[in-house]
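J.: model this:
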Amino acid sequence: MSYSEQMLTKLQEDHDWTNAKKLFALALRHDDDDTLYDLGQQLYGLGFTPQAKRIFEKLLRDHPEEDELRTYLADIAVSAGDNDAAIDLLAAIQPDSPAYVQGLLATADVYQTMGIPEVSEQKLKEAKRLAPDEPVIDFALAELYFTLGRYEEALPYYQRLQDQGVDTMAEVVIGQRLGATLAGMGDYEEAITAYEDLPREALDADTTYQLGMLYLETKQYQQAIKTLTELQQSTPDYAPLYPALARAQAGLNQLTDALATVHIGLGFDEFNSDLLKLGFNYATRVGDEDRAVDFAKKELDQDPDDQDMIISLSNLYVKDGQDDANIALLTQAAAAHELDPQMYWNIAKSYEREEKMDQAKENYLLAYPHFRENTDFLLDLIRFFQSIAARQELLAALKQYLRLVPTDMAMQDLYDDLLDEP
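T.: Modelled structure (predicted):
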């Protein structure tokens, strides 16, 4: 038995690193080059890269024409963060070398690692020209374009691999990538078909989630619920499924189920802003306004500047006549940033109902430039100016309203009566 074989036995079976190191030194001195090459490959695969590097460097010194050794050493250099060394090693591989295409692939990987995808693409295209039927090159190009979000360019390479009967490469399921690529292109129905054609064992949690999202996107709510419920049963801590499942249930008006899903999801991700907003929405729709307020407050506790939620909660307070709560909410918001126009309108209503007319007038006027074309706002404004007997302001509000709704005879009569007053 060679020293290399003995070393691997000590490593893999006995887990005896002390004696394995001694046998490694003996292997370097006494084993033939082919045996050492095999040992280097196995150590590299097992993650013993310093030892693999020593073997490949020794073999390269003895056989400088063996460019495949340079590709191994380059990969080890990249793993160590030494991209310059990797590029130098690969640049030494000449076009007439049998390892030239392999070197181009390795060089493309290095440049992609360095964040220079245009050079990576150039190297892969050269490799494709030299070896047009090599599946690994099609895969590398597909993955590059997929990573860059250039889905239309990735698609034909994934399709070519599938046509060649390549189901998996580098632990990537080609059908999964094909589905994700089609989804990225917006071809949702074709993406669904690609996912549905996958064997059961290829439907991991991520893929099942993507399929559920595609059903949701295409408003196939029943299929979305079925798919995402299966994911929930198999992987209940897969947090992203819960907002999607709740949306699918709400799509079928199953609001009680959607609220239950929100609560379960918050058990796994209590700070999920999406779930809190959905919970507010669904609780409001089923009339459970106390629960809606709880959702809103939790969201605002973690994101006090969420203006959409502030407006939604304010709208609820105005609807329910909770004017003190509304004024407190919007006063706090005003201290942090300029209010949204809807907030001026809302706080004006609350001040008016609390008979704080100066504050109400101030905020109605602040809202006016933004809502002068909104007839609902103008009706509120007309009613307010009537209540405080502000004749000139009332005339101006009526004039603006009648410009938008000239057929409202009641308002026209009010306007005419005001004009006739002395």
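J.: Please count neighbours and contacts with C-alpha atoms only from this point.
T.: Fine.
J.: which residue ranges form the helices in the stretch 201-350 of the chain?
T.: Using DSSP state H, counting those that start in this stretch, the helices of the stretch 201-350 of the chain run over 205-217, 221-234, 241-251, 255-268, 273-285, 289-302, 307-320, 323-336, 341-353.
J.: Ranking those by mean neighbour count, which comes first?
T.: Neighbour counts (mean count of other C-alpha atoms under 10 Å) averaged over each of those peak at helix 241-251, with a mean of 24.
J.: if we look at it, which residues are touching it?
T.: For helix 241-251, contacts defined as C-alpha atoms under 8 Å, 6 or more residues apart in numbering pick out 209, 212-213, 216, 219, 221-222, 224-225, 228-229, 231-232, 255, 257-259, 261-262, 264-265, 274-275, 278, 282.
J.: what about 6 Å?
T.: By C-alpha atoms under 6 Å, 6 or more residues apart in numbering, the residues outside helix 241-251 that reach it are 221, 225, 258, 261, 265, 275.
J.: again, but for stretch 103-110
T.: Counting by C-alpha under 6 Å, 6+ apart, 90, 120, 123 sit against stretch 103-110.
J.: now swap in stretch 299-318 and tell me
T.: Residues outside stretch 299-318 that contact it (C-alpha under 6 Å, 6+ apart): residue 326.
J.: Another sequence for comparison is provided below:
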Amino acid sequence: MNYGEQMIEALQNNLLEEAEGYFLEALEKDQPDELYVLADTLYQLGFLVETKAIYEHLLIDFGHDDELKIGLAEIAIEEDDIDGAMDWLAAINEDSPAYPQALLVSADLYQVQGLYEVSEQKLLLAKEILPEEPILTFALAELYFVMGKYAQAIYNYQELVDTGLNEMSGIFLEHRIGSVYSALGDFDQAIPYLERAESQNETTDLLFELGFTYLQNKEYRRASETLFKLKELDASYTSLYPYLAKSLEEENQLERASEVIREGLRVDQYNPELFYYAANLSLKLNDEEQGEYYYQESLILNPDSETVQLALINLLLKQGRFEEAVTKIEAALENEEADPQFYWNLALAETGLEQYKNATAAYEQAYPHFTGNKDFLREYALFLREEGNLKLVQEVIENYLKLEPSDEEMIGIVEEINGDFN
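T.: A predicted model of the protein is given here:
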């Protein structure tokens, strides 16, 4: 047994001091081929300092071995020594057999730094040298996927699949192709790939993606079946619950959808989105008290959510709780960048309280933001007519009729106003 083997045995027995001694002996006395094996083993075990020492020791006698330089570059990358990695890679000449591998490592290095175009150039150059090398094709596909160049990503993934490959670097290629088609919104194309990937390697992430894609493609039954399968496999996969509930809701299974959301809340009681969804389902089930409770819980977790604030205010307006609505709206409007919908809601609440002066002011604040909203314009026109503001009501109705020219009631009001002016 050589010293390197004794070192590994000592490490396995947690005899660190003995392992260090054997390591120093190995550097002095083991044969070069034995040191290569030791370096590979230590690198796999994460002993980067010792691996680096072996590579540098071997370079003294084997300075022509560019794979040692690549190994040192990879260690430098692991140690976040970008300049050091660049130096080692630059030391490899273009005529070296290791040059394509050096290009691949440098491409990874540039990609990590977000320099995608430079990374692409390195990979394309390497592929010119080794056009049939699958690792380079895969690296290009992965880079294009990250860059959002989906057509190029699909082309390269498909090239690998066409050669009979199913998986590379722990990634199932058909899963990737399905993911790219899904990102493109081409769900019909995505689904067959994801289904085949599932048959090869059923994982929680893949089941979620397949279920989500079914949902996006409006295949609600298959979506719910897939997501229920995921729930059975891992009930703690919290992302599944809103999408499973949505697929059930689309099939008008509201009670079951609500039950799924409640299960999700038991798994993740700190998710404001789940509480918000639970509130909306409660309202669809005509349980306003429960809906209000869930809105309040969502706001406790995310008090700045204007979406939830507006939803709760809409519920208060529906129930005629105008004073409470005004209080919440005024608090929201303390934010100078508040959604203009708050002004519209404030106008409704003040009208409900018969505070018409306040309602007028709120409508005036909202008006510039809703000149293209026919519902707002119609409502505002009727309010102005009641208030006797005939000049402004004519302007508002004219804007409204550009959007809804066949509304006979509004046309009649304009004619009536014009008659009054004449």
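J.: Tell me which of the contacts of stretch 103-110 of structure 1 fall in helices.
T.: Under the assignment DSSP state H, the contacts of stretch 103-110 of structure 1 contribute 90, 120, 123 to helices.
J.: quick one, what contacts the last one?
T.: Residues touching residue 123 of structure 1, when contacts are defined by C-alpha under 6 Å, 6+ apart, comprise 104, 108.
J.: And residue 136 of structure 1, how close does it get to residue 125 of structure 1?
T.: Taking C-alpha to C-alpha, to the nearest Å as the measure, residue 136 of structure 1 falls 12 Å from residue 125 of structure 1.
J.: And for residue 109 of structure 1?
T.: As for residue 109 of structure 1, its distance to residue 125 of structure 1 is 13 Å (criterion: C-alpha to C-alpha).
J.: ok so, going back, with distance to residue 76 of structure 1 as new columns, can the helices of the stretch 201-350 of structure 1 be given to me in JSON lines?
T.: Output for the helices of the stretch 201-350 of structure 1, formatted as JSON lines (distance: least, C-alpha to C-alpha, whole Å):
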{"stretch": "helix 205-217", "distance to residue 76 of structure 1": "30"}
{"stretch": "helix 221-234", "distance to residue 76 of structure 1": "38"}
{"stretch": "helix 241-251", "distance to residue 76 of structure 1": "38"}
{"stretch": "helix 255-268", "distance to residue 76 of structure 1": "40"}
{"stretch": "helix 273-285", "distance to residue 76 of structure 1": "42"}
{"stretch": "helix 289-302", "distance to residue 76 of structure 1": "44"}
{"stretch": "helix 307-320", "distance to residue 76 of structure 1": "51"}
{"stretch": "helix 323-336", "distance to residue 76 of structure 1": "53"}
{"stretch": "helix 341-353", "distance to residue 76 of structure 1": "59"}
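J.: Out of these, flag the one nearest residue 402 of structure 1.
T.: helix 341-353 (20.5 Å; C-alpha to C-alpha).
J.: Count the neighbours of residue 79 of structure 2 for me.
T.: Residues lying near residue 79 of structure 2 (other C-alpha atoms under 10 Å) number 13.
J.: Sorry, slip of the keys, the one I care about is residue 420 of structure 2.
T.: 9.
J.: so which helix or strand takes in residue 93 of structure 2?
T.: Applying DSSP states H and E as the criterion places residue 93 of structure 2 outside every helix and strand.
J.: count of residues packed around it?
T.: Neighbour tally, residue 93 of structure 2, other C-alpha under 10 Å: 12.
J.: One more: residue 416 of structure 2?
T.: Neighbour tally, residue 416 of structure 2, other C-alpha under 10 Å: 12.
J.: Buried residues, whichever strand or helix holds it. List them.
T.: Residue 416 of structure 2 belongs to helix 408-421 when assigned by DSSP H and E. Neighbour-count burial for helix 408-421 of structure 2, counted by 16 or more other C-alpha atoms under 10 Å, picks out 410, 413, 414, 417.
J.: Where do the helices of the stretch 1-150 of structure 2 begin and end?
T.: Under DSSP H, counting those that start in this stretch, the stretch 1-150 of structure 2 gives helices at 3-12, 16-29, 32-45, 48-61, 66-78, 82-90, 99-112, 116-129, 134-147, 150-162.
J.: what residues does the last one touch?
T.: This means helix 150-162 of structure 2. So helix 150-162 of structure 2 is contacted by 137, 141, 144, 145, 177 (C-alpha under 6 Å, 6+ apart).
J.: go on, the second one?
T.: Taking C-alpha under 6 Å, 6+ apart as the criterion, the residues outside helix 16-29 of structure 2 that touch it are 3, 4, 7, 10, 11.
J.: rewinding a little: looking at residue 109 and residue 125 of structure 1 now, which is surrounded by more residues?
T.: residue 109 (23 against 19).
J.: want to throw the helices of the stretch 1-150 of structure 2 into JSON lines with distance to residue 403 of structure 2?
T.: Converted to JSON lines, the helices of the stretch 1-150 of structure 2 look like this (distance: least, C-alpha to C-alpha, whole Å):
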{"stretch": "helix 3-12", "distance to residue 403 of structure 2": "78"}
{"stretch": "helix 16-29", "distance to residue 403 of structure 2": "80"}
{"stretch": "helix 32-45", "distance to residue 403 of structure 2": "68"}
{"stretch": "helix 48-61", "distance to residue 403 of structure 2": "69"}
{"stretch": "helix 66-78", "distance to residue 403 of structure 2": "60"}
{"stretch": "helix 82-90", "distance to residue 403 of structure 2": "60"}
{"stretch": "helix 99-112", "distance to residue 403 of structure 2": "50"}
{"stretch": "helix 116-129", "distance to residue 403 of structure 2": "46"}
{"stretch": "helix 134-147", "distance to residue 403 of structure 2": "41"}
{"stretch": "helix 150-162", "distance to residue 403 of structure 2": "39"}
